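**Q** What follows is a predicted structure for the sequence shown.
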Amino acid sequence: MARHRIFGTPFAAIYPHYIAKAERKGHTAEEIDRVISWLTGYDETGLKRTLADETSLEDFFAQAPEPNPNASLITGTICGVRVQEIEDPLMQKIRYMDLLVDEVARGKKMTSILRGS
């Protein structure tokens, strides 16, 4: 199976879009950082380093310090696809992150977004 081109996309290329989406809806970069940190375990320093290093999404998730074991509790639809049904583990993680960002932008409560954490 061919590798999806999004896997090689630098995290730094999509991160500003996440921030812009949240800010357009009256939310903050800190909220986006919090959900990304919850999903991956990256702290502020780690996130900044991945942005500066132009780390690919594939490496971003492969090098995640502490992937959240509750990520499998994330359910919903992104781009018409149910995230819990995505077979490729890397694509599923990317879509989990997309869905979390969407939930922040929609104003969902942070306790709900973080699956009760």
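**A** Looks like it arrived, so ask away. In this text, all values refer to a predicted model and were calculated from it rather than measured experimentally. Numbering: from 1, shown residues only.

**Q** Going by C-alpha atoms from here, please, whenever you check contacts or count neighbours.
**A** Fine.

**Q** This protein: strands as residue ranges?
**A** 77-78, 81-82 (DSSP state E).

**Q** So what's the gap between the first one and the chain middle?
**A** Spelled out, that is strand 77-78. In this view, strand 77-78 has its centroid 13 Å away from the chain centroid, taken as Cα atoms, centre = their mean, to the nearest Å.

**Q** Okay, the spatially most central residue of the chain and Glu103: tell me how far apart.
**A** Closest residue to the average C-alpha location of the chain: Met97 at 2.2 Å, with Cα atoms, centre = their mean. The gap separating Met97 from Glu103 is 10 Å, by Cα to Cα, to the nearest Å.

**Q** Also Gly76?
**A** Distance from Gly76 to Glu103, counting by Cα to Cα: 10 Å.

**Q** Among the two, which residue is more densely surrounded?
**A** Neighbours were counted for Gly76 and for Glu103 using other Cα atoms under 10 Å; Glu103 has more, 18 against 15.

**Q** And here is the other one:
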Amino acid sequence: MSGHRIFAMKFSKVYPMYVQKAERKSRTKDEVDEIIRWLTGYTQAGLQKQLDKENDIETFFAQAPAMNPNTSLIKGVVCGIRVEEIDDPLMQKVRYLDKLIDELAKGKAMEKILRQ
């Protein structure tokens, strides 16, 4: 593992930024939560528990109940890098979440964001 510094960041510090990004574009915290639950398999209570524990991003994804099997359908560019070509599995999960939140902020319908 490369030990990228983002892995050590507390998820509870990144989460409000996702919510703010969505809300600036007239989307909701509930939609952000739905995306996170879809991606990671957390329940709403499980997500809240992770936020309360202030786990780092690496732990947040390591303790995720089950990554959605449709993550392979998430394609596109985040920070100039194609998410489907990222070699580090943890970084790929982080960028998947970034990509989904970007799609939400760009006004995509939830059905498309959740690959349904």
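**A** Perfect, I can see it now. No experiment lies behind these values; they were computed from the predicted model shown.

**Q** can you redo the strands of the first structure as a markdown table with distance to Leu57 of the first structure?
**A** Formatted as a markdown table, the strands of the first structure follow (distance: least, Cα to Cα, whole Å):
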| stretch | distance to Leu57 of the first structure |
| --- | --- |
| strand 77-78 | 18 |
| strand 81-82 | 19 |
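
**Q** I'd like those as CSV, with mean neighbour count appended.
**A** Formatted as CSV, the strands of the first structure follow (neighbours: other Cα atoms under 10 Å):
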stretch, mean neighbour count
strand 77-78, 14
strand 81-82, 12
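
**Q** of all the ones you listed, which lies closest to Met1 of the first structure?
**A** strand 81-82 (19.1 Å; Cα to Cα).

**Q** can you list contacts of that closest one?
**A** Residues outside strand 81-82 of the first structure that contact it (Cα atoms under 8 Å, 6 or more residues apart in numbering) are 75-76.

**Q** Remind me what the longest helix belonging to the second structure packs against, helices and strands.
**A** If you go by DSSP state H, the second structure has its longest helix at helix 89-105. Secondary-structure packing of helix 89-105 of the second structure (3 or more Cα pairs under 8 Å, 6 or more residues apart in numbering; DSSP states H and E): helix 11-24, helix 29-40, helix 57-62, strand 77-78, helix 110-113.

**Q** Can you list the buried residues in the last one?
**A** Buried residues in helix 110-113 of the second structure, counting neighbours by 16 or more other Cα atoms under 10 Å, are found at Ile113.

**Q** with the first structure superposed, average distance for that helix?
**A** Helix 110-113 of the second structure differs from its equivalent in the first structure by a mean of 0.6 Å after superposition (mean Cα distance after the TM-score superposition for the first structure).
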